[in-house]
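Q: Need a 3D model of the following:
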Amino acid sequence: MTHKIAILGASGYTGAELVRLIAEHPNMEIAALSADRKAGMSMDQVFPHLRHMNLPTLCKIDEIDFSGIDLCFCALPHKTSQEVISALPKDLKIVDLSADFRLRDAQAYKKWYGNAHSALAEQDEAVYGLTEFYREDIKGARLVAGTGCNAATGQYALRPLISAGVIDLDDIILDLKCAVSGAGRSLKENLLHAELSEGYNAYAVGGTHRHLGEFDQEFSLLAGRPVQVQFTPHLVPANRGILATVYVKGDAQAIHDTLASAYAEEPFVQMLPMGEVPSTHHVRGSNYCHIGVTADRIKGRAIVIAALDNLTKGSSGQALQNANLMLGEEETTGLKMAPLFP
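A: This next block holds a predicted model:
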């Protein structure tokens, strides 16, 4: 069976990544692509690297006939997504890549994103899209909320450790480096090559980053009590990739064993041997997450490092992994490509 797919917001980085992945999926066909300012243009005009593909012309959302669509990926900005999704057919399967349905508490959404949620009915049915931990819920979901790419990376490093109680929950430091594509494709002065290259900088320092809402929600749910991590993201002059370095209190071998056991059967999460650490080079362009554990020189402390591609495993690859489950496909279909190296 061939599933008809629509991608809303196809002119952004995550939209282009979805096209790249779905183009090789044996049971999916891209039937509609939307953009706002670029409506009427062909995809090869927007993304010349996709010119070999036979793709629909970009159009406005209201020009799409959703009666023939099996699943829709929504790669729109937050706030826009909730407005668009609430107006889509109620039987349409949707994977949302924005932040609009990640936080279950409407007040938490307002706190972190600065505006009231306007699609509470859809929020109530949304399933959080971290595939490895919500797999069964995702299979039966109509609406799946993709995670933040930073939030996904930190959770892969920490969720099994919090569940198993092998680390001190009151002393978790998460230092994260993320590539510039995580900021989207819109023109921003601080992302100009002359201002970004040859250095990197911390941002949202002191607990203001929006993905903290996801960490608070998910880690506290796992622990059965409030858990807050100390988190600082950094913008690095690279196109793709996230590297999360997590400092925790606990026995390093027990931490490695816990993570290795948790991910032993997971196709896309790879544990490195004890003492080895991952690199963003080794996951680039892939749906894999690599995790390493090293003992610190201070007894009773350990360092957990996780790496993934923010556009693939952190966003569009995760979205396709979830869509496969929602449509009854093998979860790994279209996603087993090897990372690009060098």
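
Q: C-alpha from now on. contacts and neighbour counts both.
A: Fine.

Q: what ranges do the helices span in the stretch 51-200 of the chain?
A: Using DSSP state H, counting those that start in this stretch, the helices found in the stretch 51-200 of the chain span residues 80-85, 106-113, 120-125, 131-139, 149-164, 193-196.

Q: Any idea which of those helices gets closest to Leu92?
A: Ranking those by their distance to Leu92 (criterion: Cα to Cα) puts helix 80-85 first, at 9.7 Å.

Q: For the closest one, buried residues please.
A: By 16 or more other Cα atoms under 10 Å, the buried positions in helix 80-85 come out as 81-82, 85.

Q: Could you also give me the structure for this next sequence, so I can compare it with the first?
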Amino acid sequence: MATPKNIAILGASGYTGAELVRLIATHPMMNIVAMSAERKAGQEMAEVFPHLRHLDLPTLAKIDQIDFSDVDLCFCALPHATSQKVIASLPKALKIVDLSADFRLRDPEEYAKWYGGQHDALECQAEAVYGLTEFYRSQIKAARLVAGTGCNAATGQYALRPLIAAELIDLDDIIIDLKTGVSGAGRALKEPFLHAELSEGAFPYAIGGTHRHLAEFDQEFSAIAGRPVKVQFTPTLLPANRGIIANVYVKGDAEAIFKAFQKAYADEPFIEILPYGQAPSTRHVRGSNYCHIGVTADRLSGRAMIVVALDNLTKGSSGQALQNANLMLGLPEDMGLLSAPVFP
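A: This is a model prediction of the structure:
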């Protein structure tokens, strides 16, 4: 019987860190040997996340206290800007899946533009592979460093990449109207996300084309099309813990779009194409690594709507990270990720 791989999780006290622990807990070929949390160093995971108290986990430590000599792969779930500095200091042979935005953008000038500071780990950035598994699978298998996508960015790309590649839509008329649960903002205390502030309401944010995930859309869609592609994108915060649902409006033939999705995702274990004319719900992907896509024609001739639903913490982040880690370690891609969504 093969020996399980030793795993470290940096930033284990955040939502994505906890989600990684939840997923890896039932993974037959991964063993968590180290976890970091700077402010909560010295605490047990059961104190930070009581829902994980049944697991036998290492005590949270500071990063400089971790011995990486026997670690096969490290998940880095640290904040933007912090992640790049930490990763640059890790052993050069260590396989890493980064969940921050620090290595998603190939152009350092674009990173500085969208994230407000110069990149401090350009050598690492040069070797990073973009982590949208279904489209970068072969590169991820051979990678040492994989940059997980933004959760909103992943959702929009599942809707649009096959259509841009097949030249089925008008590239100058694309609207992504996306709604997301509050866990995407992280665990830090922020006034707009208090229950009394958020409950029973919803509001758009980063309006007017200022959301940082637009940088990923620009980079990826333009590369596919071979010319600049810029989409309209507005996220709306929902009074829900988990989930993303995006209504994507395009000019194109709805039935041709539906067939293109069927062809593009026919062999993908985590992408489900709904029957033509049906729309997905965040309720039906909750806590899972599945992504549901629906296509319908609009009453206006030549227009179509694509609806994509996924769990921002799983398929949009930690589940995607584990999917990539499986490939990097030579394990079955779907290992540890086939649990059904939680319903109701």
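
Q: returning to that earlier point: and which of the buried residues of helix 80-85 of structure 1 is nearest Thr294 of structure 1?
A: If you rank the buried residues of helix 80-85 of structure 1 by distance to Thr294 of structure 1 using Cα to Cα, Ser81 comes first, at 40.3 Å.

Q: So the counterpart of the closest one in structure 2 versus Ala147 of structure 2, what's the distance?
A: Ser81 of structure 1 maps onto Ser83 of structure 2 when the alignment is built from TM-score structural alignment. Distance from Ser83 of structure 2 to Ala147 of structure 2, counting by Cα to Cα, to the nearest Å: 11 Å.

Q: Show me the common contact partners of the two, please.
A: Common neighbours of Ser83 of structure 2 and Ala147 (criterion: Cα atoms under 8 Å, 6 or more residues apart in numbering): 98, 100, 102.

Q: thinking again about what came up before, can you name the residues that contact the match of Ser81 of structure 1?
A: By Cα under 8 Å, 6+ apart, the contact list for Ser83 of structure 2 reads 76-77, 98, 100, 102.

Q: coming back round to it: in a markdown table: the buried residues of helix 80-85 of structure 1, plus distance to Gly314 of structure 1.
A: As requested, the buried residues of helix 80-85 of structure 1 are exported to a markdown table (distance: Cα to Cα, whole Å):
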| residue | distance to Gly314 of structure 1 |
| --- | --- |
| Ser81 | 18 |
| Gln82 | 21 |
| Ile85 | 21 |
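
Q: any idea which of these is closest to Ala306 of structure 1?
A: Ser81 (29.1 Å).

Q: in the stretch 201-344 of structure 2, which spans are helices?
A: 214-225, 254-264, 319-328.

Q: highest average neighbour count across the ones you listed?
A: Highest mean neighbour count among the helices of the stretch 201-344 of structure 2 (mean count of other Cα atoms under 10 Å): helix 319-328, with a mean of 26.

Q: Using the aligned residues only, give the average distance of that helix to structure 1.
A: Overlaying structure 1 shows helix 319-328 of structure 2 at a mean distance of 0.1 Å from the equivalent residues (mean Cα distance after the TM-score superposition for structure 1).

Q: so where in structure 1 does that helix end up aligned?
A: Residue span in structure 1 matched to helix 319-328 of structure 2, by TM-score structural alignment: 317-326.

Q: chain center to that stretch: distance?
A: 11 Å (Cα atoms, centre = their mean, to the nearest Å).

Q: outside of that stretch, which residues touch it?
A: 17-18, 21-22, 71, 73, 93, 95-97, 129-131, 135, 138-142, 144, 146, 286-287, 311-312, 330-333, 335.

Q: what does stretch 214-225 of structure 2 give?
A: Residues from elsewhere that reach stretch 214-225 of structure 2, judged by Cα under 8 Å, 6+ apart: 104-105, 110, 114, 150, 153, 156-157, 161, 164-165, 228-231, 233.

Q: again, only this time at 7 Å
A: By Cα atoms under 7 Å, 6 or more residues apart in numbering, the surrounding residues in contact with stretch 214-225 of structure 2 are 105, 153, 161, 164-165, 228-230.

Q: Quick check on the residues you listed: which are buried?
A: Buried, going by 16+ other Cα under 10 Å: 105, 153, 161, 164, 229-230, out of the contacts of stretch 214-225 of structure 2.

Q: Nearest to Thr282 of structure 2 among those residues?
A: The shortest approach to Thr282 of structure 2 among those belongs to Ala153, at 16.6 Å (Cα to Cα).

Q: my read: that closest one touches Arg212, true?
A: No. The pair Ala153 of structure 2 / Arg212 is not scored as a contact, 9.3 Å apart, by Cα atoms under 7 Å.

Q: In contact with the alignment partner in structure 2 of Asn239 of structure 1, which residues?
A: Alignment note (TM-score structural alignment): Asn239 of structure 1 maps to Asn241 of structure 2. Applying Cα under 7 Å, 6+ apart to Asn241 of structure 2 gives the contacts 181-183.
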